[in-house]
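> no sequence on this one, just coordinates:
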């Protein structure tokens, strides 16, 4: 089956009909490719087991936890265990932004995202296209970050595998990405570099 493609244009948002197509596809467990400020991500509904299984096929460690994609500090506090005030301030400065953070999960967190050690990798991209897509989806998402920012690569690789592809003309900057472990004090960069202010 050929993927349904939606185009996001910076400054214009999503057309109403496109906005209304996203929520049903995500809630039905469809496989989606969506944009962030770092790269494209393949993912879907974090609480749909069928979707989770499909997303795992694109992960290096097929049995490992998947990353959680959300869009607000309110959601973050729902899925992430409290941390000391100093680390909380640093976390909330990182998010939204081009970072993934490793933190302790709460019982409310999607099980597919929680490691055997009880940690979870959370992303809250700041890009306009991601925020619009997430608002339309209305669901917490699991995702696997792809090593591409090119729409042509996404269409070639996922045109027959994904159910929905959301493309954007918004610039992506993979060089700004860092994965930061906040279960350690001080926090440690597992990928990329720590922000200078951290």
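On my side now, so go ahead. Please read all numbers here as calculations on a predicted model, not as lab measurements.
> drop to CA atoms for contacts and neighbour counts, all remaining ones
Noted.
> Residue 139 and residue 45 touch, don't they?
Yes: with contact defined as C-alpha atoms under 8 Å, residue 139 counts as touching residue 45 (6.2 Å).
> what touches both of the two?
26-27 (C-alpha atoms under 8 Å, 6 or more residues apart in numbering).
> What helices and strands are in contact with the top helix by length along the chain?
What stands out as the longest helix in the chain, according to DSSP state H, is helix 16-27. Under the contact criterion of 3 or more C-alpha pairs under 8 Å, 6 or more residues apart in numbering; DSSP states H and E, helix 16-27 touches strand 40-45, helix 128-137.
> Quick one: distance of the following helix or strand past it to the chain centre.
Next helix or strand after helix 16-27 toward the C-terminus (DSSP states H and E): strand 32-35. Distance, stretch centre to chain centre, for strand 32-35: 9 Å (C-alpha atoms, centre = their mean, to the nearest Å).
> just stretch 114-127 next, same as before
Averaging C-alpha positions (C-alpha atoms, centre = their mean) puts stretch 114-127 9 Å from its chain's average.
> buried sites along it?
Buried residues in stretch 114-127, counted by 16 or more other C-alpha atoms under 10 Å: 114-115, 119-127.
> Equivalent analysis for stretch 175-187, please.
Buried-residue list, stretch 175-187, by 16+ other C-alpha under 10 Å: 177-182, 187.
> Serialize those to CSV and add fields for distance to residue 108.
CSV is the format used below for those (distance: C-alpha to C-alpha, whole Å):
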residue, distance to residue 108
177, 27
178, 25
179, 22
180, 22
181, 20
182, 19
187, 24
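> center of the protein, which residue is that?
residue 69 (3.3 Å; C-alpha atoms, centre = their mean).
> One more to weigh against that first structure:
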């Protein structure tokens, strides 16, 4: 039996029910400013194992721990460098995850067996109040079956987990729509492990140079220091093909591909910033913020439309565009078509 708690107007007394479930070692899905998370007490090894079981998540894929107070960072990390404090002061609460040396309190299962821990303070009022009421740091990957598109609405979580977890908090659509930015602070130079809701440019304005891990652009890794680095992610049932290049060239190439697939009797869906003639179409929006907010919803809705193939329009990799393109490349299994020239 899964309890669904509607909480569109913000935290209220019903949140105490969900907090009690966290304390009891149960699983609670809740909204953050990025996507919905599937939460459990991060220090309860048995509860954390249930997250991996429910999602079908590989045990070596680390989880992010969500906290409500910056002081909790010192209990979870063995060392907290000055740069971490600067970033926390500037960007927390917010969509920034910091990777630091793991403290003794954190079970190995939570960190995927790594000697590092990933921590963030979410900006969503429901998430923060749930953490405060439970008095526990909450480990929470995205609340979706492993490998599928991340959930940005409670209905997405219901589709994946109703009857399999104890509680789903419906806080409405998430405002950002892509997961947090993950920054590794364990070396001499900070390293971007995953682009997300906080643009890299904003971070560099505060701390200077940040290296970008090869996995961000699709280079395969054997050791995942952050969620989403090693395994196929965000994929619907339909085949996803990403088309990149100059805007007009992309349009012509996508129209050509739609015609080709439909001539073979396949049902084609398109997700883009401008209208296409296809069997199903999802308008991603005009601004980069709208596109980020809609990208996972588009993948899920086109899948529900029963298309065989989803064509995704590539966008410029600046600001949130870097995170969007990272997710689209993973959703496509790095099947990318370049449209560099007009015929």
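On my side now, so go ahead. Worth saying up front: this structure is predicted, and the values here are computed from it rather than measured.
> TM-score for the pair, please.
Scored against TM-score structural alignment, normalised by the length of structure 1, the superposed chains reach a TM-score of 0.86; 194 aligned residues with a C-alpha RMSD of 2.2 Å.
> got the contact list for residue 129 of structure 2?
Applying C-alpha under 8 Å, 6+ apart, we find residue 129 of structure 2 in contact with 11, 15, 68.
> which SS class is the closest residue to residue 207 of structure 2 other than its chain neighbours?
Excluding its sequence neighbours, the residue lying closest to residue 207 of structure 2 (C-alpha to C-alpha, 6 or more residues apart in numbering) is residue 83, at 7.3 Å. Counting by DSSP: H, G, I helix; E, B strand; the rest coil, the backbone at residue 83 of structure 2 sits in helix.
> Isn't residue 83 of structure 2 up against residue 206?
No: using C-alpha under 8 Å as the test, residue 83 of structure 2 is too far from residue 206 to be in contact (9.5 Å).
> rewinding a little: wait, which of the buried residues of stretch 175-187 of structure 1 is closest to residue 193 of structure 1?
Nearest to residue 193 of structure 1 out of the buried residues of stretch 175-187 of structure 1 is residue 178 (C-alpha to C-alpha; 5.8 Å).
> was I right about that closest one contacting residue 192?
Yes: counting by C-alpha under 8 Å, residue 178 of structure 1 touches residue 192, with 4.3 Å between them.
> what's the counterpart of residue 130 of structure 1 in structure 2?
Residue 130 of structure 1 maps onto residue 127 in structure 2 when the alignment is built from TM-score structural alignment.
> check contacts around that match.
Contact analysis of residue 127 of structure 2 by C-alpha under 8 Å, 6+ apart lists 30-32.
> Just the closest of the residues you listed to residue 171 of structure 2, please.
Taking those together and measuring to residue 171 of structure 2 by C-alpha to C-alpha, the closest member is residue 31, at 5.8 Å.
> Quick one: map that closest one onto structure 1.
By TM-score structural alignment, residue 31 of structure 2 lines up with residue 35.
> Could you give the number of residues near its match?
Taking other C-alpha atoms under 10 Å as the neighbour definition, residue 35 of structure 1 ends up with a count of 29.
> what does the one 4 residues further on give?
Look at residue 39 of structure 1: counted by other C-alpha under 10 Å, it has 19 neighbours.
> what's the distance between it and residue 146 of structure 1?
Relative to residue 146 of structure 1, residue 39 of structure 1 is positioned 6 Å away (C-alpha to C-alpha, to the nearest Å).
> How about residue 61 of structure 1?
Residue 61 of structure 1 sits 14 Å away from residue 146 of structure 1 when distances are taken as C-alpha to C-alpha.
> Pick out whichever of the two has more residues nearby.
The residue with more neighbours, out of residue 61 of structure 1 and residue 146, is residue 146; 16 against 10, by other C-alpha under 10 Å.
> Could you check which residue of structure 1 pairs with residue 51 of structure 2?
By TM-score structural alignment, residue 51 of structure 2 lines up with residue 55.
> and that match, that one's in a strand?
No: Residue 55 of structure 1: not assigned to a strand; according to three-state DSSP it is helix.
> That one contacts residue 41, correct?
No: if you go by C-alpha under 8 Å, residue 55 of structure 1 and residue 41 don't touch, sitting 10.0 Å apart.
> thinking again about what came up before, biggest separation within the buried residues of stretch 114-127 of structure 1, which pair?
Of all pairs drawn from the buried residues of stretch 114-127 of structure 1, the greatest distance, 27.1 Å, lies between 115 and 127 (C-alpha to C-alpha).
> In the stretch 101-250 of structure 2, mark out all the strands, start to finish.
For the stretch 101-250 of structure 2, the strands defined by DSSP state E, counting those that start in this stretch cover 116-120, 138-139, 167-170, 181-184, 191-194, 211-212, 239-244.
> Pipe those strands into TSV and attach distance to residue 310 of structure 2 per row.
Shown next, in TSV, are the strands of the stretch 101-250 of structure 2 (distance: least, C-alpha to C-alpha, whole Å):
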stretch	distance to residue 310 of structure 2
strand 116-120	33
strand 138-139	32
strand 167-170	28
strand 181-184	26
strand 191-194	24
strand 211-212	29
strand 239-244	5
